[in-house]
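> The amino acid sequence is not available; the structure is as follows:
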């Protein structure tokens, strides 16, 4: 099972459901899990699958949004790849993107990139517009994402960067406004927004929306 196989499964959903294909992202992974198990050689398939799913959800979201983001004059880069690659080995443009995202911890602690999965930037000047954290559920890194938002907001050079959480919300944390679950409270109060990829009815708000609103909201940031 490769990312290309996953991409093909998503493309089939896109043929069936068009712009609403994103709502079927969990179905894509259910189908992928069966194929992954056929190829698996080892003792603990569940552990292997969780790793595959988490890593490739990020890639799939990047695949889904890249063309739309480029159509509004922005571009994307994988945050994990950007962090791992030294500036000397990046293009001039991406080197600037990385430097524009760095957080200064001061003194001997130095500068470090926040843990984000997708970086949205302006290709004309390499200014970072938004950082996206992509996770299967809000239990995975939602508090950490809130921490990075606070760190970015504390520096005049990075305070303009919006931090968004993208998720299929498979544990239903974002479904209801009341009672508010802890994960939803963090998105509502500490992040700039959350975008949900699900068929489940979500009680939306100014901060919590369906995934198809993401690119339109990014477009508003560059007007």
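Great, that's in hand. What you are looking at is a predicted structure, and each value in this text was computed from that prediction instead of being measured.
> only C-alpha atoms for contact and neighbour calcs from this point on.
Fine.
> Count residues in the vicinity of residue 219, would you?
15 (other CA atoms under 10 Å).
> next SSE after the longest helix seen in the chain?
In the chain, with assignment by DSSP state H, the single longest helix is helix 45-71. Downstream of helix 45-71, the first helix or strand assigned by DSSP states H and E is strand 75-78.
> Can you list the buried residues in that following strand?
For strand 75-78, a neighbour-count test (16 or more other CA atoms under 10 Å) marks 75-78 as buried.
> Also stretch 215-223?
Buried-residue list, stretch 215-223, by 16+ other CA under 10 Å: 215, 218.
> picking that back up, which of the buried residues of strand 75-78 lies closest to residue 94?
Closest to residue 94 out of the buried residues of strand 75-78 is residue 77 (8.2 Å), distances taken as CA to CA.
> Neighbours of the nearest residue to residue 9 once chain neighbours are set aside, how many?
Closest residue in space to residue 9, ignoring its immediate chain neighbours: residue 28 at 6.1 Å, by CA to CA, 6 or more residues apart in numbering. Residue 28: 20 surrounding residues under other CA under 10 Å.
> Test my guess that residue 28 contacts residue 10.
Yes: shown here, residue 28 and residue 10 form a contact pair, counting by CA atoms under 8 Å, at 6.1 Å.
> Count the neighbours of residue 38 for me.
Using other CA under 10 Å: residue 38 sits among 9 other residues.
> okay, now the one to match up with it:
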């Protein structure tokens, strides 16, 4: 049975939750991780009933030692690691006028540094497929979320370099932009505005849409795809 580590699993409405359960349903031995402490700080709050139906580990990825510990724990339990799916993200609502050095550092630590360190540890353990997650800043400016944008743009930017680093081992590295995805955060007005502007089927993306793409990218059918950022966004990036 192939095994996968999925990060960011802390809310039932979230992408990571759906990805982890989709892979488990497909026959993967999944270890999930998340950090409810971050959710407590956000408008949506902590999902206290969100323990997934699989091994789950709390991991504060702001800790530079946490990525290696997380991979080691998964490998010790599952006997190896075939796929790493890094869905975790630190959210931050600061614009250019309000942005702080502390928040820039915190967002970079979780979103960018931890992702690279997860890939480093997983590579040493023999990972075969890596899927990272970015955001749609290359399609539309996000001036109210500057620390998040900076750190997530770094993930997209490093994808090809990581793919080149792992290519000799036969492992793949790809990046997903899930586009506008309804994980429970938008209000009704935002939902209506985005749906009306969405070229394909006039709806938001869902966590299941992202999970479909991840399931493909970690499968043998995607073994010839690497170094790519894939916009699974319902045409959001090509809207007129």
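Nice, thanks for sending it over. Just so you know, these numbers come straight off a predicted model, no measurement behind them.
> TM-score them against each other, please.
Once superposed, chain against chain, the TM-score is 0.38 (TM-score structural alignment, normalised by the length of the first structure); 124 aligned residues with a CA RMSD of 4.9 Å.
> The helix or strand that residue 133 of the first structure is a member of packs against which elements?
Using DSSP H and E, residue 133 of the first structure falls within strand 128-134. Under the contact criterion of 3 or more CA pairs under 8 Å, 6 or more residues apart in numbering; DSSP states H and E, strand 128-134 of the first structure touches helix 45-71, helix 92-101, strand 118-121, strand 162-167, helix 214-221.
> run the last query once more with 7 Å
Applying 3 or more CA pairs under 7 Å, 6 or more residues apart in numbering; DSSP states H and E, we find strand 128-134 of the first structure packed against helix 92-101, strand 118-121, strand 162-167.
> can you tell which of the ones you listed is closest to residue 190 of the first structure?
strand 162-167 (9.2 Å).
> what angle sits between the following helix or strand past the closest one and strand 162-167?
Moving toward the C-terminus from strand 162-167 of the first structure, the first helix or strand encountered (DSSP H and E) is helix 182-190. Interaxial angle of helix 182-190 of the first structure relative to strand 162-167 (axes from the mean of the first three to the mean of the last three CA atoms, to 10 degrees): 160 degrees.
> name the element the closest residue in space to residue 98 of the first structure that isn't next to it in sequence belongs to?
Residue nearest to residue 98 of the first structure in three dimensions, not counting chain neighbours: residue 82, with 6.8 Å by CA to CA, 6+ apart. Assigned by DSSP H and E, residue 82 of the first structure falls within helix 79-84.
> May I see the buried residues of that helix?
By 16+ other CA under 10 Å, the buried positions in helix 79-84 of the first structure come out as 79-80, 82-83.
> Then stretch 64-77 of the first structure?
Result for stretch 64-77 of the first structure [16+ other CA under 10 Å]: buried residues 65-66, 69-70, 74-77.
> Ok, stretch 27-39 of the first structure next?
So for stretch 27-39 of the first structure, counting by 16+ other CA under 10 Å, buried means 28-29, 32-33, 36.
> Repeat that for stretch 35-54 of the first structure.
Applying 16+ other CA under 10 Å to stretch 35-54 of the first structure flags 36, 49, 52-53 as buried.
> Do me a favour and get the end-to-end distance for it?
Its start and end residues considered, stretch 35-54 of the first structure measures 16 Å (CA to CA, to the nearest Å).
> With stretch 37-54 of the first structure instead?
First-to-last distance for stretch 37-54 of the first structure - CA to CA - comes to 16 Å.
> re earlier: just put the buried residues of strand 75-78 of the first structure in JSON lines and tack on distance to residue 95 of the first structure.
Below are the buried residues of strand 75-78 of the first structure laid out as JSON lines (distance: CA to CA, whole Å):
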{"residue": "75", "distance to residue 95 of the first structure": "14"}
{"residue": "76", "distance to residue 95 of the first structure": "13"}
{"residue": "77", "distance to residue 95 of the first structure": "11"}
{"residue": "78", "distance to residue 95 of the first structure": "13"}
